[in-house]
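Chemist: Model the following, please.
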Amino acid sequence: MSHPDVILEWLRDPERHLPPQRDGDLVRDGVCSFFIAQKLGVSQPTCGDHLRVLSQAGLVRGKKIKQWVFYQRGEDRIAQAKELLSGEW
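Modeler: Predicted structure coming up:
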């Protein structure tokens, strides 16, 4: 599984996959990019690159809280992408 795939999977059920956060609720506000990078075992800039690509595709959305960005899945866009990919080629 690639890093973007893993990130999307973790964000599907953040309470199961990621630790509690001091700022922001895992479900309501999303997951801090710091915790995503830490769990992936990559640097903040590398994680940021993955999150930027996912965000540009609309698959995740970010919300700034204090100095951090918290990410949630973009469920509408994910559903659209699944529908497009399940069609005939």
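Chemist: From here on, just use CA atoms for contacts and neighbour counts.
Modeler: Will do.
Chemist: Now do the host helix or strand of K82: which elements does it pack against?
Modeler: K82 belongs to helix 75-86 when assigned by DSSP states H and E. Counting contacts by 3 or more CA pairs under 8 Å, 6 or more residues apart in numbering; DSSP states H and E, there are no secondary-structure elements packed against helix 75-86.
Chemist: what sits up against it?
Modeler: Contact with helix 75-86 is made by G58, L59, as judged by CA atoms under 8 Å, 6 or more residues apart in numbering.
Chemist: cutoff 10 Å now
Modeler: Helix 75-86 has contacts (CA atoms under 10 Å, 6 or more residues apart in numbering) with L8, R12, A57, G58, L59, V60, R61.
Chemist: Please generate a structure for the following sequence too, so the two can be compared:
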Amino acid sequence: MTTHDAPVTEDLTVLTEPLKALANPVRLQVLQWLRTPEEHFPVNEVGVCVSHIQAKTGLAQSTVSAYMAALERVGLVRSTRVGKWTHYRRDEERIAQLMEQLRQNIGDIDLSRIVRS
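Modeler: Next comes the predicted model:
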């Protein structure tokens, strides 16, 4: 057995599942937009309506709903239902926890040292 075939001794799904959700460029973009929602969407006190997210992405409503459900499943956003509409906002506490878990597991990353092609 080589070193990269070594079994995982710790449950890393707390890291891998959110990273999988963020591996999709549209989901990552939506999470970025929701960081400053007032710059990108009409915002109310409960968050951004899924219909506004759908309009901005240009994707089908069902696709956007599935994407938002994936982000919610891993705790990166929270939803609030108002009538027939679902509104989303980032879960800043969970995002901060994820960032700390990444730092603890892989260390600080100096992005200035990454070679750009």
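Chemist: sorry, back to before: next step: the contacts of helix 75-86 of structure 1 restricted to helices.
Modeler: For these, the ones inside helices are L8, R12, with DSSP state H as the criterion.
Chemist: who wins for most neighbours among the contacts of helix 75-86 of structure 1?
Modeler: Tallying neighbours with other CA atoms under 10 Å puts V60 at the head of the contacts of helix 75-86 of structure 1, with 24 neighbours.
Chemist: which one in structure 2 is aligned with it?
Modeler: Under the alignment (TM-score structural alignment), V60 of structure 1 pairs with V77 in structure 2.
Chemist: Just list the residues touching that match, thanks.
Modeler: Under the criterion of CA under 10 Å, 6+ apart, the contact list for V77 of structure 2 reads 31, 34, 68-71, 87-92, 94-95.
Chemist: how close does the closest residue to it other than its chain neighbours sit to A70 of structure 2?
Modeler: Distances taken as CA to CA, 6 or more residues apart in numbering put R90 closest to V77 of structure 2, at 4.2 Å, once the chain neighbours are dropped. The span separating R90 of structure 2 from A70 of structure 2 equals 13 Å under the rule CA to CA, to the nearest Å.
Chemist: Those two: who's more crowded?
Modeler: Here R90 of structure 2 and A70 are set side by side on neighbour count (other CA under 10 Å), and the busier one is R90, at 24 against 19.
Chemist: gap between the more buried one and N105 of structure 2?
Modeler: Using CA to CA, we find R90 of structure 2 at a distance of 23 Å from N105 of structure 2.
Chemist: ditto for L15 of structure 2
Modeler: Spatial separation of L15 of structure 2 from N105 of structure 2 under the definition CA to CA is 9 Å.
Chemist: follow-up on the earlier one: what residue of structure 1 takes the place of the residue nearest to V77 of structure 2?
Modeler: The alignment partner of R90 of structure 2 in structure 1, by TM-score structural alignment, is R73.
Chemist: residue contacts, that match?
Modeler: For R73 of structure 1, the contact set (CA under 10 Å, 6+ apart) comprises 7-13, 30-31, 54-55, 58-62.
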